[in-house]
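Provide a 3D model corresponding to the input given below.
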Amino acid sequence: MHRLDLICSERELERVVHLIDAAGAPGYSVVRHVTGRGPHGSVSESMEFSGLGANVHVIVFCQSEALESLRQGLRPILEYYGGVGFVSQAEPL
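Below you'll find the predicted structure:
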């Protein structure tokens, strides 16, 4: 099983969720209003308050087949709108 951690703009969340569902992943979790600093600078609290620049952290656990579909769908979004995605191995307790 794989774990996908995705940090992206909240504006792209609907598109990302659609891709997750289409890939056949069993579910996901969303943490809203994620702030921090990345390669393009930091998100200020004022941007978060206005909703401009607010980020989300999407966590997906899925099998290899769904992951490959997600990679293909998410890469263009991340390249165009920005954001990061990381994949790691996950093991149930």
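
alpha carbons only for contacts and neighbour counts from here, please
Fine.

buried residues in the longest helix along the chain?
When the chain is parsed with DSSP state H, its longest helix is helix 64-81. For helix 64-81, a neighbour-count test (16 or more other CA atoms under 10 Å) marks 66-67, 69-70, 73-74, 78 as buried.

One more, so I can put them side by side:
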Amino acid sequence: MSGVLVVLGFGIALAIGLLSFIAGWKNGRARLEAEIAEDAERRAADKALYDSEKAKIKREVFKDADTKKKKMSNNSGRDKFNAVNDILRNKN
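Take a look at the predicted model:
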């Protein structure tokens, strides 16, 4: 009789452990999937920010290049000399 109770108790403990493991597995997997989705959203937002900053820098560089080009295209020799000096000294 006591052997049957031991086997029955062991079986119940095993069933409870198995059910707890399955529930924990599903819960952990759901948490991981949510984290992966959150990382993907964050990565997309970071890429959008990076692209906008890159475009802004590109516009500024082209604007600066156009200004330098206009300075260099003046007819006066002295203006060209001053423009070259400004470029060499990294002045705007």
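
Give me the TM-score for these two chains.
The TM-score (TM-score structural alignment, normalised by the length of structure 2) is 0.20; 26 aligned residues with a CA RMSD of 3.3 Å.

ok, back up a step: give me the next element, helix or strand, following the longest helix of structure 1.
Once the chain leaves helix 64-81 of structure 1, the next helix or strand it forms, by DSSP states H and E, is strand 84-89.

neighbouring contacts of that next one?
Residues outside strand 84-89 of structure 1 that contact it (CA atoms under 8 Å, 6 or more residues apart in numbering): 1-8, 78.

Likewise for stretch 18-28 of structure 2?
Outside stretch 18-28 of structure 2, not one residue touches it by CA under 8 Å, 6+ apart.

so residue 33 of structure 1, which of the three states?
strand (DSSP: H, G, I helix; E, B strand; the rest coil).

Surely it and residue 47 touch.
No: contact between residue 33 of structure 1 and residue 47 fails when scored by CA atoms under 8 Å: they sit 10.1 Å apart.

neighbour count winner among the two?
Higher neighbour count among residue 33 of structure 1 and residue 47: residue 33, with 17 against 12, using other CA atoms under 10 Å.

thought residue 2 of structure 1 was touching residue 62?
Yes: assessed by CA under 8 Å, residue 2 of structure 1 is found in contact with residue 62 at 5.4 Å.

ok, these two, which is more surrounded?
Higher neighbour count among residue 2 of structure 1 and residue 62: residue 62, with 22 against 16, using other CA under 10 Å.

separation between the more buried one and residue 68 of structure 1?
Separation of residue 62 of structure 1 from residue 68 of structure 1 (CA to CA, to the nearest Å) stands at 10 Å.

With residue 19 of structure 1 instead?
Separation of residue 19 of structure 1 from residue 68 of structure 1 (CA to CA): 11 Å.

which of the buried residues of helix 64-81 of structure 1 lies closest to residue 41 of structure 1?
Nearest to residue 41 of structure 1, judged by CA to CA, of those is residue 78 at 16.1 Å.
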